[in-house]
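*Asks:* One predicted model, sequence on top.
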Amino acid sequence: MPRIGGPFALFRRKWPAPVWEPMAPFIIAGGIVYYGVWQGQNALSNTEEFRNDPRNPNAKPQKPAAH
């Protein structure tokens, strides 16, 4: 009976050379940089200058002016 591969068959494959071990520092560093940029963006979007900017996803919706 043939083994069904599926979408993750590539990850179960035996590699002829080490792949994940040399790439681990770069994957970890990428995660750290991603987290740092995310936190920096959140910190800057909550500053006084951008707190009420309508492009800010954290800004409170302003009610339209009454007629």
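*Replies:* Received the coordinates, thanks.

*Asks:* alpha carbons only for contacts and neighbour counts from here, please
*Replies:* OK.

*Asks:* tell me the contacts of Arg12?
*Replies:* By Cα atoms under 8 Å, 6 or more residues apart in numbering, the contact list for Arg12 is empty.

*Asks:* Name the SS class of the nearest residue to Pro61 once chain neighbours are set aside, please.
*Replies:* Of all residues beyond its chain neighbours, the one nearest Pro61 is Pro54 (7.8 Å), with distances taken as Cα to Cα, 6 or more residues apart in numbering. Following DSSP: H, G, I helix; E, B strand; the rest coil, Pro54 is assigned to coil.

*Asks:* Comparison target below:
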Amino acid sequence: MAPSLLGKKFPGAVAKPMWPFYVSGLVIMYGVNSFANALATSDEYKNDPRNPALKNAPASEKH
């Protein structure tokens, strides 16, 4: 039998003990996305030509 390139396999759980980190990562990503969307629609940046939300808005909302 050829030797494994990854070494010996150990019967350890990977995803089960990591679930709090996965959940907290999703919560952080949701929070950052919400905050970025709130900043993009603020009065200071809503007319910025670099604003990605401005590209998808109808023509009546652009000005």
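*Replies:* That came in fine, so what should we check first? Values in this document were obtained by computation on a predicted structure and should not be read as measured data.

*Asks:* What's the TM-score once they're superposed?
*Replies:* Here the TM-score for the pair of chains, by TM-score structural alignment, normalised by the length of structure 2, is 0.68; 48 aligned residues with a Cα RMSD of 2.0 Å.

*Asks:* returning to what we had before: let me know how buried the residue nearest to Pro61 of structure 1 is, in neighbour terms.
*Replies:* 12 (other Cα atoms under 10 Å).

*Asks:* any idea what it aligns with in structure 2?
*Replies:* Matched by TM-score structural alignment, Pro54 of structure 1 corresponds to Pro49 in structure 2.

*Asks:* Specify, as a residue range, where stretch 23-31 of structure 2 falls in structure 1.
*Replies:* Counting by TM-score structural alignment, stretch 23-31 of structure 2 corresponds to 28-36 in structure 1.

*Asks:* Average offset of that stretch relative to structure 2?
*Replies:* Taking mean Cα distance after the TM-score superposition for structure 1, the mean distance separating stretch 28-36 of structure 1 from the aligned residues in structure 2 is 0.4 Å.
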